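>>> Turn this into a model:
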Amino acid sequence: MEITYYGQSCFLFQIGEHRVLFDPFISPNELASEIDVDSIKADYILLSHGHGDHVADAERIAKNNNATLIANFEVASWFENKGVEKTHPLNPGGKVTLPFGTVKMVTAIHSSSMPDGSYGGVATGYVVETETQTFYFAGDTALTYDMKLIPEQFDLDFALLPIGDNFTMDINDAMIAADFVQVDRVIGMHYDTFPYIKIDKDEVKEVAQMAAKELILMEIDQTINL
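Purely as a prediction, here's the structure:
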């Protein structure tokens, strides 16, 4: 599975022949200024909630690629009204089977509103189960006991967890979350983009090492294979 990082919580997964993009916030992100948004190819766009730092480029990329946008009902409806032709609304607990695998929407503890201030439903995460690997994209969330339900249904290979603190979990809570969902490999996200969520990378790596977890902090525009 090939994973490319575009900053904040935006990741592009190449799953077989399908390209799955999470939470595209690129063009307003100064740290991602070298990324050409219009060059990004996506078949599916998964949004965790409505905040601008997760949806800023969703309409643009969806229209460029005729991609299917997947989000909670309110977020999906908002983008339908923006002219995105292909959407699939979900709500927590719901799942959909797609050509690359199964996507289940799960609980996240966070607020959600759209860039224009309208109601954005509830914040969510996703569990994606493919033929070869299963992973958890937590979205923006606090640590919650609901995470313990995930390994009762899925055998995860890795998780993408926010570590920036202030608006989400910090690294300490993220390591507890990794235990809750029973993974040893974590890709960090939602850090460094704004002053509120700046982290000390050496410090977070040390916390992960003490927790016996592999913490992957990707560089923007870096691609890895898992």
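
>>> Could you use CA atoms for every contact and neighbour count after this?
Fine.

>>> Does Gly164 touch Thr193 like I think?
No: using Cα atoms under 8 Å, Gly164 is not in contact with Thr193, being 9.1 Å away.

>>> And this one, please, so the two structures can be compared:
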Amino acid sequence: MAGVKITWLGHSAFLFEAEKKLLIDPFISGNPLAPCSPEELDPDIIAVTHGHRDHLGDTIEIGKRTGCRIISVHEVANYIKSKGVFAEGMGKGGTVNVEGIKLTMTEALHSSSIDASGFSFDGGSPAGFIIRINGYSIYHAGDTGVFGDMQLISELYEPELALLPIGDKFTMGIREATKAVELIQPKIVVPMHYNTFDVIIQDPLKFKQTVESKTNTKVIIMQPGQSIEL
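This is a model prediction of the structure:
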């Protein structure tokens, strides 16, 4: 089975590289942890979990420059299209095959809106994604609290790797994310959506110690710009 290279770009932004490149939640401009500029990214696909600026990020600008495929929930896709960039909308529970990468949209417990030029637009319903790439199943939870149906996500998609927010206040904190790991039962978990701003400061070592004392899941703490390979 061919491998997958996964690079953390800070916050909830990740780049997945196999035969094609998938970029998720490309919040680069304005992200103090971003290890690159938007101009350095040339994805084949962008997936957006919801419309908040720290997730929609530089999607429109990258899409205009590269002509890449863009996937998001219907309302966010419509907003992107209103800016002259084609995007494909989908709904929770649905799966699309994009350039050989299967994206299944999952539930996420959060809010969603798009703030632009002083106006707020309907951002639809926030989501996560199951990413099936090169034979691997990866769960990017998006911005979410813990919810019981994470167990169904485990049963249906058996993700080897889970990318989970731990920042608290706007998403799960360490306690809730640990329970999420217990429900999902991945082989590996990578914490995300923390320490970008003062309001979401967390200690990832505490998360690692808590998870590894309660489960058989390995926690990998990544630094922005660092890559791992499956």
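
>>> Next, the TM-score between them, please.
Scored by TM-score structural alignment, normalised by the length of structure 1, the superposition of the two chains gives a TM-score of 0.94; 223 aligned residues with a Cα RMSD of 1.3 Å.

>>> who's more crowded, Gly164 and Thr193 of structure 1?
Neighbour count, other Cα atoms under 10 Å: between Gly164 of structure 1 and Thr193, Gly164 has more, with 26 against 19.

>>> Would you mind finding the match for that one in structure 2?
Superposed on structure 2 with TM-score structural alignment, Gly164 of structure 1 falls opposite Gly167.

>>> Surely its match and Tyr194 touch.
Yes: judged on Cα under 8 Å, Gly167 of structure 2 makes contact with Tyr194 at a distance of 4.2 Å.

>>> what is in contact with those two at once?
Taking Cα atoms under 8 Å, 6 or more residues apart in numbering as the criterion, Gly167 of structure 2 and Tyr194 both touch 200-202.

>>> Are any of these buried, and if so which?
In these, burial by neighbour count holds for 200, 202, counting by 16 or more other Cα atoms under 10 Å.

>>> what comes up buried for stretch 191-210 of structure 2?
191-196, 200, 202, 204, 207-208.

>>> Over to it now: how far is its first residue from its last?
End-to-end distance for stretch 191-210 of structure 2, by Cα to Cα, to the nearest Å: 13 Å.

>>> Show me how far it is from its chain's centre.
Counting by Cα atoms, centre = their mean, to the nearest Å, stretch 191-210 of structure 2 is centred 16 Å from the centre of its parent chain.

>>> So which bit of structure 1 is that stretch matched to?
Taking TM-score structural alignment, stretch 191-210 of structure 2 hits residues 188-207 over in structure 1.

>>> coming back round to it: need the contact list for the match of Gly164 of structure 1.
Gly167 of structure 2 touches 173-174, 192-195, 200-202, counting by Cα under 8 Å, 6+ apart.

>>> which two of these lie the greatest distance from each other?
Greatest spatial distance among these (Cα to Cα): Ile174 and Asn195, at 12.8 Å.

>>> Would you mind measuring from the closest residue to Thr97 of structure 1 other than its chain neighbours to Leu156 of structure 1?
The shortest distance from Thr97 of structure 1 to any residue other than its chain neighbours is 6.4 Å, reached at Val103 (Cα to Cα, 6 or more residues apart in numbering). The gap separating Val103 of structure 1 from Leu156 of structure 1 is 13 Å, by Cα to Cα.

>>> same thing with Asn66 of structure 1?
For Asn66 of structure 1 relative to Leu156 of structure 1 (Cα to Cα), the value is 30 Å.
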